[in-house]
Each structure stands twice: as C-alpha cells, then as structure tokens.
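J.: Predicted coordinates and the sequence they were generated for:
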Amino acid sequence: MPVVPLLILALLAGACSHPDLPLRQGHAMEPPAASDRDSPAAEDDPRLWLEEVESEAALDWAREQNARTYEVLRDDPRYEARMRSALEVYQSADRIPYGGLRHGKVYNFWEDADRRHGLWRRSEIDPYLAAEPEWEPLLDLDELAREEGVNWVWKGADCAPNDAPRCLLTLSDGGTDAAVRREFDLESRSFVEDGFMTPEAKGNSAWIDEDQLLMLLALDPEETTESGYPFVARRWQRGTPLEAAEEVLRGSAEDVGLSAFRLEGTDGEAHVMLTESHTFYESTRWVLPDEGDAIALPLPRQSSVRGLYRGQLIVSLNEAWSIPGQASHQPGTVLSFDLAHFLEHGELPPVHMVLKPTERQSVRNIGVTASGVLMTVDDNVVGTLQVLDFDRSGWNGRAVDLPDNLSLNLISTHPRLSLALLTAEGFLQPATLYAVDVDAASADPIRSAPEWFDAEDLTVTQHEVTSSDGTRVPYFLVHRKDMEPDGSTPVLLYAYGGFQITMSPGYSGVRGRLWLERGGAFALANIRGGGEFGPPWHQAGLTTKRQRIYDDLIAVAEDLIDRGVTAPQRLAVDGRSNGGLLTGVMYTQRPDLWGAVISGVPLLDMLRFHRLLAGASWVGEYGHPEDPDEGAFLRRISPYHNVTEDGSYPEIFLYTSTKDDRVHPSHARKFAHLLQDLGHPYLYYENIEGGHAGAANLEESAHRDTLIYLFLEQRLMDSNDTD
C-alpha cells in the first residue's frame, strides 16, 4: 500500500554571450508594473492557436522549433558522449529496484535498455531483503505495447483487498494523466476476461471488496469539474456495465474533484474514504459505509488523512483547529482519534496529540505498520525517522538511528507487516535502501545505488539569507572544496516554491556527471511556498503574497554573487512546472541576475491558466485571474505579460510535452513564440510524448537532461572539450 494515500490527483520535474551586466537593483515586496506595450492582453491574444494541442499548425511550429534547437544542442559534438553518459545512469541494471509491499511480496516496475516500456514483476520478501531478489515477471509492457500498437506508460497498480489475486492496472497512452484501467489476474498473469475495464479518462478508483469498485471517472462532461476531474463516485459491481454503477456521492462542478482510496488498519479494519476537494487545499473527507450514505468526517477543511493504527485515525493539520471542549492545535500538528467511536456515535471522541513539529520542522512521510507508525520528520531540511506507538496513555515515540544530514523517504509500509522500506540519500551520497525493523526501531541497509561521479573533491554547505521582509531562507550549495570566491564558478540554482512541496538533498548521477564533474556547482533553494517548515512556510506565499517566493529566490541568487561564488553571467536558474513559472518570473523581473534560464513544463500565462486543462484546480495556490485584486497581481507577475521588446534578457531554454494534459503545453509554446516575435534569444523543445514529466521513458529522460546540461555548458562554461 502507499505510504500516504493519494487524496487528489497530484499536482502536480543562446547564440550570443552576455556582456557584463549592470549593477543589481534592490528588490521589494511589490512586483514591478506590467508593460502595456509589448505584452498580449488575455482577451486579445494573437497566439491562442497554439492552445490547440494537436492542431497541424501548432505541431508544425513545434517541430520547426525542435529542429532549430537540435541544430544548437543535438548537433553539438559533445551531445553523443553526454547522452551516452546520461543513458548509462538511467538504464543501469545496478539501480535500486524500489518496491511496494503487498500480498507478502515486493512488487516492482522496472525499465532499462531492453525494456523501454517496462516490466511489472514481484519477488518474495526475504530474497529481496538479502539484495538477491528472485523476480517473477507479471506483465511485459513492451510486449503489450507491440501487440496493441499503443505507447503504454505505466501509471500503477491497485490490488484487491484480502490478498485476492486481482489488481486494477492504470495505463496511459504516451504519459497523459488520462488513463485506462484494466483488471489483471496475478495467478494467470493475464488480464481478466470480462473483468473490470474502463475507457480512457482522468480519475481514480478504490476497491470496496473483491467484487466491487468505487469508481470516479471524468467520462461525462456533465459530471466533470472545471479542472477536468470527476465529481461523482459510483459503486460498480462485477459483471455489470459501468453505466449501471450506483451513485454514492456527488460533489460539485465547482470543486477541484472527487477522489477515493481504501484505508486499511492494523486490526483488520478497513474503510473506503473519499475526498471532496473544494479547492487544492480545502476538502471534505467522507467514509463510505457498507450500507447507507457516506459520512462526513469532523475535520478541518485544510487537513489530510494519513493512516489508521489500532483504530486511531491519523490526521495532519494544515490549519489551526480549536476543538470544542478539547485543546487547540496549530498547523503542522499530527493528531489522532478513535474512528470507530465516531462512526458509531456520530460525535468526535478525545483527540490525541501524535506529534507537534517545531518551527523549523515538518512532517514528510507517515506510514502504518503492524507494530508502529513510522514518521519521517525534516529538521531544517534534514531527515529524521521516528517509530510511534499508541496505548491508553497516548502516543510515544522512539528515534531510529540513521546517518546524519540526509534526506529520508518512506518507500513502502503495510499494516500487517512490522517491516518498512526506506531510502536515505544526499547530494553526494547515492541512495541507500533500508529495511526498517519497526519492533526494534532499527534500520539495516539492503543495497545502495552506484556512485556515478567522483565526489572526492566536492563538498556540501548550507547557508541562510535574509529575504526582503526579514525572513531567513536556507539553501544548499554543492561545490568544489577548492572553490575560489572570485565569481568564476558556474552555478545552477534550482527551486520550486509552491504547493507545499519540499526541496531536499538528493543524489543525481546525471547532474554529477554532466555538471559537477565539469566544474559546475549546484544550489538548491528552500524558498517559501514549499513545505520545508510546515504549512505556514507554504501559506506565506499564497495568491497575492506570492512575491515573497520570488524575493526569496532573488535573495539567494544575490547572496551567491555577493559571496563571490559566481557572477551573473555564470549563474543559471532552473525550475519545472510551478518551478517553471518561478524561473519565468526570474526571467522577467530580474534578467540582470542570470546568464541562462531553464523553464520546464511551465505555467507562464497567468491570466489564462485557469481555463487550460487542470489549471482551475490551482486557483487556491495562485489566485483567480477574474478576481479584481488577484487578477491585478497575476497580471504583474505573469511572465507572458511582462516581456518588453527593448528589454535585455538572458537566453532561456523552454521545454514541454505535447502529451502533458496537466499543464497545457501552450504556456511554453506561446512564450517561445512571443520571444521569437520580439527577437529575444531562446531555445524551445517539445517532446511529442511524455506527459507532465516531459518524458515517457528512460531514453527520453536522458535526452531531455542532455539537452539541458549542454545548454548550460554552452552558456556558462568556458570548456569546449569533446570528450
């Protein structure tokens, strides 16, 4: 089972050199006024034709842009060597085969050079823990793709309860979020004849029992939200048509969507849970009983269900909760209460404190096992692990001893096993997979990923800067030990700054080989908007407060320059998705800071994002373009509306995917077309497959990364070797 149930579909991965740039200008909390001369109005945009995703005109333009980009990057004599180096990392047989625990086995999906689409397989637990898994193949996706003539991309498996040998597989054509669901038999290793099967759609499902599914699909426009997700849940009985499924809960077209998951506890207790997401952050949680109507849980709208242990429903708060007759709790706190008591009596029983993080802590993962709850807690963006148990006196915890200064992530837990799988990694430490013995509160390494680059002469430091409003913002810097403070080091600065997503230390063999080994440094900024320090850190940058996020990143960039680490002509900023919006804002607000900018699968038109694909679901993060105050703010920060003809800009590399049905590819398309019209330097790459990841398989991922690092090498480095 997953560590944290998926409550809603997640959000959400120049031809000329620059002269010395002018002195930096100070930054303030208010974004600059937008230009009225060069930027298109939302209602009078001459590039709306690029929003037609697969129109011949739009695709022809994208192919022309790809050819132009290939002339610069793929025709670089260094491309082939760099591509081989990246592909070796991606396709290595020595990668850790991460797996999920279910049916007393470990399930893994594996891709390599011989398996472009991938192989679903499983092993007994004991040989897996001994690093000698005995893999039993279940489904060869390459073979299925050949037989059916479809570019299948694996999206996961949800297996029936009570160890029934049936799973519902989710498969996507080309990597889109919209996917088909097909029932698979584990014993015969084949799809079930006349089994559960759905058309392609966005949505999800949950097993009620072996013969019933709770199905939520955006098949009917009348039952689809403005964000493109379903808002009706139906109980689907085996052997009946999907159209005959019984409606059990209906949300609203104005919601983000309705989703479901099966919550299994340690005492054999199980419940089907539904989440009616009114906004990206505000939801009503429901329990579906065996009979009767769904029952709403008495939880704050900004909270999440995290697990069920010994009858205690575990909940994390994203807002303060003052419980009548009980205590008040702050955002970020983890609580629990007796779910059965509430369902039987209809009243909230005593609520127990599980964990209250400090100001510089945040809870990352929560996983339920047979003998304890595992919780990874980031302390100043460094991971720790605790085992918590519950008895009549409440919750008590023990720390698990693991190496210091690493990121920790739970991979899999199961409520009937006292075992968990966890990884630990750092910028210079490849991931190590651990088996956690919950009873003993100990962790033993199973295997480590390969070391892909020489880290002997590298080091990692953590720094803090003061943002425009006095807030302390940390960032990491990976650099050579003998780095001189003379501004000569090429630096790649990465950030995200949104949706309460934490940026933490992580090992990248490709980054090490294609950037660090060649003299580059890497900085990771923990700016507001993320989850590094809990809900307040995220909420400080919501909607019209978003300039704080951008000021945070500007402060990090200025610190790198002021300390002599780098200089503007040697500093690049990189971001993807919401991070692509972030780098787009850096491009328009502070072009003087950068020698290069990368914007991947980005949002860039902030006056139309809510009308494109899943964009309406992000109004809770960005604000609504049609609200007078929020719309005026979005107009001031929207990269697409703040490029001027006479401005001086660094070269920007934009990339997206035709198959991205989450963030519309027109964001990147229209921005590139605008730069083309205004004569500013840019490169644009559109993968015809790939979905929101920007790549549909390992080879495409290696190709994308090679283009990115060659772009950086050409723009920021002096080296022109061809090794």
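T.: Structure's in. What do you need?
J.: only C-alpha atoms for contact and neighbour calcs from this point on.
T.: Fine.
J.: max-length helix in this protein?
T.: Scanning the chain for the longest helix, with DSSP state H as the assignment, gives helix 698-716.
J.: now for it, which elements pack on it?
T.: Using 3 or more Cα pairs under 8 Å, 6 or more residues apart in numbering; DSSP states H and E as the contact criterion, the neighbours of helix 698-716 among helices and strands are helix 79-90, helix 509-514, strand 571-576, strand 596-600.
J.: Nearest to Leu299, out of the ones you listed?
T.: Nearest to Leu299 among the helices and strands packed on helix 698-716 is strand 571-576; the distance by Cα to Cα comes to 32.9 Å.
J.: Please pull up the helix or strand immediately following that closest one.
T.: helix 578-589 (DSSP states H and E).
J.: now that next one: how far from the chain's centre is it?
T.: In this view, helix 578-589 has its centroid 18 Å away from the chain centroid, taken as Cα atoms, centre = their mean, to the nearest Å.
J.: Touching that helix from outside, list them.
T.: Taking contacts as Cα atoms under 8 Å, 6 or more residues apart in numbering, the residues outside helix 578-589 that touch it are 31-32, 495-498, 550, 554, 573-575, 594, 597-604, 637-639, 642-643, 649-650, 652.
J.: taking those one by one, which sit in strands?
T.: With strands taken from DSSP state E, the overlap with those comprises Val573, Asp574, Gly575, Val597, Ile598, Ser599, Gly600, Ile652.
J.: give me the element Arg364 is part of.
T.: Secondary structure assignment for Arg364, by DSSP H and E: strand 361-369.
J.: buried set for that strand?
T.: Neighbour counts over strand 361-369 (16 or more other Cα atoms under 10 Å) mark Gln361, Ser362, Val363, Arg364, Asn365, Ile366, Gly367, Val368, Thr369 as buried.
J.: what about the fourth one, distance to Glu532?
T.: Computed as Cα to Cα, to the nearest Å, the Arg364 to Glu532 distance reads 9 Å.
J.: Then the last one?
T.: For Thr369, the distance to Glu532 under the criterion Cα to Cα works out to 25 Å.
J.: Make a markdown table out of the ones in strands among the contacts of helix 578-589 and add neighbour count and distance to Asp94.
T.: Converted to a markdown table, those look like this (neighbours: other Cα atoms under 10 Å; distance: Cα to Cα, whole Å):
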| residue | neighbour count | distance to Asp94 |
| --- | --- | --- |
| Val573 | 28 | 31 |
| Asp574 | 24 | 28 |
| Gly575 | 23 | 28 |
| Val597 | 29 | 33 |
| Ile598 | 27 | 30 |
| Ser599 | 27 | 31 |
| Gly600 | 29 | 29 |
| Ile652 | 27 | 35 |
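J.: List just the nearest of the residues you listed to Gly509.
T.: Taking Cα to Cα as the measure, Gly509 lies nearest Asp574 of the ones in strands among the contacts of helix 578-589, at 17.4 Å.
J.: structure B:
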Amino acid sequence: MTQMTYPESRRDTVVETHFGSEVADPYRWLEADVREDAEVADWVARESAFTDAYLKALPQRAWFARRGQALLDFERFGLPEKAGKRYFYIRNSGLQNQAQLFVREGLHGEPRLLIDPNAWASDGATALASWVPSHKGKYLLYSVQDGGSDWRTVRVLDVKSGEPLADTIHWVKFSGLSWLGEKGFFYSRFPEPDEGEAFQSRNFDQKVYYHALGTEQSEDRVVYATPEHPEYGHSAEVTQDGRWAVITSHIGTDARYEVHAIDLSSRDWAPRSIVTGFHDAWSLVEGVGDALWFVTNQDAPRKRLVRVDMDRQGARFTQIVPEREELLERAGIVGNQLVLNYMRDAASHAEIVSLDGKRVRDVTMSGIGTASGFRGKPGDPETFYAFSSFNRPASIFRMDIDTGVSEPFAEPKMDFDPEDFVVEQRFYPSKDGTRVPMFVFRRKDVAAAGKPVPTILYGYGGFDIALTPGFSASRLAWVEAGGAYVVANLRGGGEYGREWHDGGRRANKQNVFDDFIAAAEYLKAQGITREGGLAINGGSNGGLLVGAVTNQRPDLFAAAVPQVGVMDMLRFDRFTAGRYWVDDYGHPDREADFRVLLDYSPYHNIREGAAYPAVLVTTADTDDRVVPGHSFKYAAALQHARIGVKPHLIRIETRAGHGSGKPTDKAIEEAADIMAFMAQWTGLSVPEGWLFM
C-alpha cells in the first residue's frame, strides 16, 4: 500500500493566541461559503473528483447500492393526523425521492393526493418539511425545505380544492406551526439575513408572529419577543380548544425553558408567566379550559407529569404522575385519558392513565424497539402510533383509547423476514465503571455461530438525544452481508434523563469518548468483532465523537466515517445555529471551557506520526446547521498530516444539508459509498451466490 497523493490544499500561517496558548488555523480560508468563494468551490470540485473515483472503484459498492435500493422499495407511511373528519398522512410508494401527502375523508375513505414535492425540483432536493392541518381540516399549513437548508418557506393549501392560497411566509427556521381555529396561525422567524449571509451568519432575535389568512407577511402581528435578549429563541403552541397559546423560550440546546401563556380569549393577548428562570425542561402536553398539562424534569431527572391550573392568582401546579425509574419521554391526552410514552434502557413502552394519574392499562409492544406517536385530542376515541426496530420498518397502528385494542393502519410489505435477525441489548462497563447499554444487531445464524465479524459501531452522545432502535435499509444490508451493527447509548444522550445528559457534556465530554472507546474494546473482548474488523460511524455531534476518538485511539479502528461533524471546537459558535451549542460544549471564549475544547477538538488534535484508520469524512454544501467548513478544514488537515497510508477522504454532497429532506436517490448513493468504504477496510464481503446477489 502506497501513500496517496491528495489534491493540494493551501496552508496559511494563521495563528491566534487564546489565554496564552498559540493555536494554528492553516485552513481557515475553507470556512468561506462554497457558493460565494471561487477558491473554496475549486477545492471542493477537486476533492470530490478524487474521492468519487476512489469510491466508485470499491468492489462492494455496486452490491450495497443495489441491495439498499431493493430494501427501500416498499410502501411507507407516516403517522396520520386527524382534523375534523379528515385524516392526513404522508406516503412514499417506495423509491420516490420525496414522500407525498395524502388526505382521506373518514378513516376508510379513498386516499387523495394533496401535495407531491417530487414535482418541485428536477433533482428531488426540495422537500415537504412540517405540515399541520387546521382544526377542522379546512386548510393545510406546510413548510418547504430547499436543498437541505434549515430555512423554510411556509404556505397554505385549501384542502377541498387542493389549491394553494396566496399566503407565503419567508425566513422561518426552528419554528413550530400552530393554528388558531381556521383563521390564522402562529409561527417563529428570524430577521431576513444580509445579502450573501443566509447560510453562514448566526441566528439572533427570533420572534413569534400571528398571521391572519388573506394578509401579507408584512402585516403579521408580533405576539412574543425579547429584544433585550436577542439570544433567546421562542416557539408557540395552541391548545386544541383554542384557549391558550403556550410560548416556550430557550437560550441554547439545553432543555431549560421559560414558559408563558397567552389567553386567546382576551383582547390584548398579554403573555402570562408560568415558568421563569431557564432551570428545567417543560413540554406542553395539552390544555383543556383553564388546565394545562406538562412533562417536566423539575425536581425529577427522569421527568414527571404535572397539571397547571391557570386562574387570576397565577398558576397552580399539581403533580399527576410522579417520577419513576423509567424516563417519561412524552404524554398526550386522547379522549379523556392520558397516554404516557416511557423509555426503559433506550427501548419504548407505553401505558394509559386517567387524567388524575391512575393506571388504566399497558400498551403491549412486540419486542425491543421504538414506539412513537400517541397523538390525539381531548374527546377523540382513537390515537395512532408507530413501532419500529432494526429489523422492522415502521408499522402504523390505530388504538381505540377506551378498549386499548390496536389494529394495523399501515404495515410494510418487505422482501426479507425480520425473524432471520436478532436484536440483543447488552451492558458494558465504561472506563470509570459506569454501566452503558448497547444494541447488537446481527443475522441469527451469525449470532449463533459466535465468530467475530466485521462490525460497525455507531454513537452520538450529546444534546439529551436518545438513540433507540430504528430501521435503516443500508444497515440491514450490512447485516444481511454477514456483518454486525452496534449502537452504543453513550452518556451525553437522553437515554436516562438529566443526569445521563450532564454526565457527558461540557467538562464531562471526555466521558462520551471513554464510553465509545470502552464499547469498541468490549466488542473485541466478547468476540463480536476482531482486530482490524471494526468501523465507527456517527453524524453531527456523532461526527465530532468519531473524530475525537480516532485521534485518541487510532489503533482501535479499521475505518472511521464522521458525517457532518462539528470538527473545530474553537469556532463552532461563530456560524448559524452554532451559538446554541454552548450548552453542551461550553464557551470557546471562556478559559476553562477553552482548555477542555482544545483538548479534544478533532481539527486540532490529529496525531502526527500515528497510524490512522481509513477515514471518510462526509458533508454537504448546503448544510447550514453544521457548516461544511468544519469538515473541509478537518479533511485538509488529515490529508496533510503523516498519519499512515490508508485513505483519508472527504465526500461532499451537492444540494443537500444536514440530513433532513435528502432525496431518496442521493441517500442510496451516499449509503452505498459509506458502506462499501467500511466493508473495504473491515474485510466484509458478500458470500458468493448468497441469497441477495
């Protein structure tokens, strides 16, 4: 194996002094927007051509592309949303680039196509993002995402005629959409960015607006803003009875909120304080009359359910369901009962209780997996939920809330048997003895044989986000080919509530890396994988994870694929939404945080002279969440360093963002590249003449 000759990347002499430490940043010029800077665009073109030639030559790529496509070619449904007598839901017939939105008149009515995003752009990269029917189902409010950007354009459709209204809202980002009856809606937006700064500049001064149908956006009413605190973000949610608009405010990504309520029956819509101080998480469940229900972690790290009674004296709090050992993820009021969605060791279960918290029944799940949904309305007789796992695409069920009986609404028809695979949950000790869960997904015959196989280890470990079992065609293809797929539930995530999250953020971030490294060592010690047979993968904060552990323990891994990662930990807060992430990472301009960040920043800690695994960095040119400059700089630094002869490449998607809205054909191509790269360096090959060849 000989050293690759990579495309040239100019190195500058940028050096800055931070708290007495000199920090070099030779590739800062790669932070410029590829759409605005010709030199960066040229670098991207050269790197893309180089990487594309390598990936297309990989022997397993064609199989992963073909099998990944076949595994996605089945009818898929989203959770139905009921409004009046109409049922709205999304559906993808199989390989459509974007799912379509349908409506039925009654549960068993004939489906009618309302929105087909596949007609919006020739490359399939313009997507239907969020959508909300009005209370009686007369109108549909929806947002459009172009090229993977976080920016949204909001529009309104007349459901009966299928014709769009003239109402159009621009510069919406990180916003809920909530109707007030059939006459208007609430949304959140930022000021219009300066020319050429839409995909790079930081986002400040978000406001909540009310838009009345038939009016111009310029006439929209500001209903909540904090001009004295432009760093605050705000979202609004209207209760089903139209009585209250609940405003939830945040500072960063941490689940610490202030909550205000607007009595929509009043004339002045003056906000009333419910929770102040940004101390705890508060998630609105629903409202009925003067009562509001919330899930909160106030005095309950794994969360509890409370009712807030709004009266002239203020807000009175009553605990309805106390904290339990399991994590209370969410709740909903359906009919005259509450559906509680719990997580136990990163797997889902649900139960129904009365409005005063008394247990009614459990909701039975079929194995280890993820249950989602359980939305509904007070007085409704039904709710819908989805259940999925690594070996089971999402099935949609309708549950009668009074009897608890569930019946299928939409079940996928697959060309594989889920019973051919096994999903195990294991626990392993981290460096400090902390017990950490992981899921291990394999073919049954592979697990029974007990021999080590090429393995992908996936992790995230941040922002209070839990990794739960879910279906992926590319991951199933890897397991079909004889490999193992493992998800480690690292500290920093949301699997066990506030304490688990706190254990892996800011000064405790190294715990996340230790948990991941311990997972890798466990997989080898248990004979699940072997030396030279382990690949690691993660996206966004998980891309940071992969970059950091690759620097710390390059000897452990055969291949590493950090996707859309946060790679420069000293400048992440200077772009778009990056300023929010200080809750998890700390502030680069504060010395104590700076020392921690510099110690693990992937871009700054590449170990000259060490033998690195094969690395495939992935990003997208329209990612305005984690701007692609992170990955550009990191890849250039990898290619410059003397870190062995294995390839260190960057794959740059065009007309795509951080992940959401990506068309199916691009998703298949990207997955084939990634899986083939990891197969090449872990020794995974498809057996000759096997069932799916």
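T.: Structure's in. What do you need? Keep in mind that this is a model prediction, so the values were computed, not measured.
J.: okay if I get the ones in strands among the contacts of helix 578-589 of structure 1 as JSON lines plus distance to Ala58 of structure 1?
T.: Rendered in JSON lines, the data for these read as follows (distance: Cα to Cα, whole Å):
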{"residue": "Val573", "distance to Ala58 of structure 1": "28"}
{"residue": "Asp574", "distance to Ala58 of structure 1": "26"}
{"residue": "Gly575", "distance to Ala58 of structure 1": "24"}
{"residue": "Val597", "distance to Ala58 of structure 1": "24"}
{"residue": "Ile598", "distance to Ala58 of structure 1": "22"}
{"residue": "Ser599", "distance to Ala58 of structure 1": "20"}
{"residue": "Gly600", "distance to Ala58 of structure 1": "19"}
{"residue": "Ile652", "distance to Ala58 of structure 1": "20"}
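J.: And those, which is closest to Arg662 of structure 1?
T.: Looking across those and measuring by Cα to Cα, the closest to Arg662 of structure 1 is Gly600, at 13.2 Å.
J.: returning to what we had before: what do Arg364 and Glu532 of structure 1 both touch?
T.: With contacts taken as Cα under 8 Å, 6+ apart, Arg364 of structure 1 and Glu532 have Asp378 as neighbours in common.
J.: Tell me who's in contact with the counterpart of Leu305 of structure 2 in structure 1.
T.: In structure 1, the residue equivalent to Leu305 of structure 2 is Leu335, according to TM-score structural alignment. Leu335 of structure 1 makes contacts with Ile314, Val315, Ser316, Leu317, Val351, His352, Met353, Val354, Leu355, as judged by Cα under 8 Å, 6+ apart.
J.: what's the average distance of the one helix or strand Leu335 of structure 1 maps to to structure 2?
T.: Take DSSP H and E as the rule and Leu335 of structure 1 turns out to sit in strand 334-338. Superposed on structure 2, strand 334-338 of structure 1 shows a mean distance of 2.4 Å to its aligned residues (mean Cα distance after the TM-score superposition for structure 1).
J.: what residue of structure 2 matches up with Phe231 of structure 1?
T.: For Phe231 of structure 1, the residue aligned by TM-score structural alignment is Gln206.
J.: Confirm for me that its match is in contact with Ser188.
T.: Yes - A contact is recorded between Gln206 of structure 2 and Ser188 when judged using Cα atoms under 8 Å, the distance being 6.5 Å.
J.: okay, and the common contacts of the two?
T.: Going by Cα under 8 Å, 6+ apart, residues that sit against Gln206 of structure 2 and also against Ser188 are His234.
J.: where exactly do the strands run in the stretch 101-250 of structure 1?
T.: Defined through DSSP state E, counting those that start in this stretch, the strands belonging to the stretch 101-250 of structure 1, from first to last, are 105-112, 115-124, 136-140, 152-159, 166-173, 180-185, 190-191, 203-209, 212-217, 232-237, 246-250.
J.: Save those strands as a markdown table, and put in mean neighbour count and distance to Asn697 of structure 1 too.
T.: Converted to a markdown table, those look like this (neighbours: other Cα atoms under 10 Å; distance: least, Cα to Cα, whole Å):
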| stretch | mean neighbour count | distance to Asn697 of structure 1 |
| --- | --- | --- |
| strand 105-112 | 20 | 8 |
| strand 115-124 | 20 | 6 |
| strand 136-140 | 16 | 15 |
| strand 152-159 | 20 | 8 |
| strand 166-173 | 22 | 12 |
| strand 180-185 | 21 | 18 |
| strand 190-191 | 16 | 23 |
| strand 203-209 | 22 | 23 |
| strand 212-217 | 24 | 26 |
| strand 232-237 | 22 | 32 |
| strand 246-250 | 15 | 37 |
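J.: want to throw those strands into JSON lines with distance to Ala525 of structure 1?
T.: Listed next are the strands of the stretch 101-250 of structure 1 as JSON lines, based on distance: least, Cα to Cα, whole Å:
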{"stretch": "strand 105-112", "distance to Ala525 of structure 1": "31"}
{"stretch": "strand 115-124", "distance to Ala525 of structure 1": "34"}
{"stretch": "strand 136-140", "distance to Ala525 of structure 1": "40"}
{"stretch": "strand 152-159", "distance to Ala525 of structure 1": "30"}
{"stretch": "strand 166-173", "distance to Ala525 of structure 1": "33"}
{"stretch": "strand 180-185", "distance to Ala525 of structure 1": "38"}
{"stretch": "strand 190-191", "distance to Ala525 of structure 1": "46"}
{"stretch": "strand 203-209", "distance to Ala525 of structure 1": "33"}
{"stretch": "strand 212-217", "distance to Ala525 of structure 1": "38"}
{"stretch": "strand 232-237", "distance to Ala525 of structure 1": "40"}
{"stretch": "strand 246-250", "distance to Ala525 of structure 1": "41"}
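J.: closest one to Ala616 of structure 1 among the ones you listed?
T.: Distances from Ala616 of structure 1 to each of those were compared using Cα to Cα; the shortest belongs to strand 203-209, at 15.8 Å.
J.: Run through who's touching the closest one.
T.: Surrounding strand 203-209 of structure 1, the residues in contact under the criterion Cα under 8 Å, 6+ apart are 9, 158-161, 178, 213-218, 229-230, 259-262, 272.
J.: between it and strand 166-173, how big is the angle?
T.: Between strand 203-209 of structure 1 and strand 166-173, the angle formed by their directions is 170 degrees, by axes from the mean of the first three to the mean of the last three Cα atoms, to 10 degrees.
J.: so strand 203-209 of structure 1 versus strand 232-237, what angle?
T.: Put simply, strand 203-209 of structure 1 runs at 40 degrees to strand 232-237, going by the same axes, to 10 degrees.
J.: Just checking the distance from strand 203-209 of structure 1 to the centre of its chain.
T.: The gap between where strand 203-209 of structure 1 is centred and where its chain is centred comes out at 23 Å by Cα atoms, centre = their mean.
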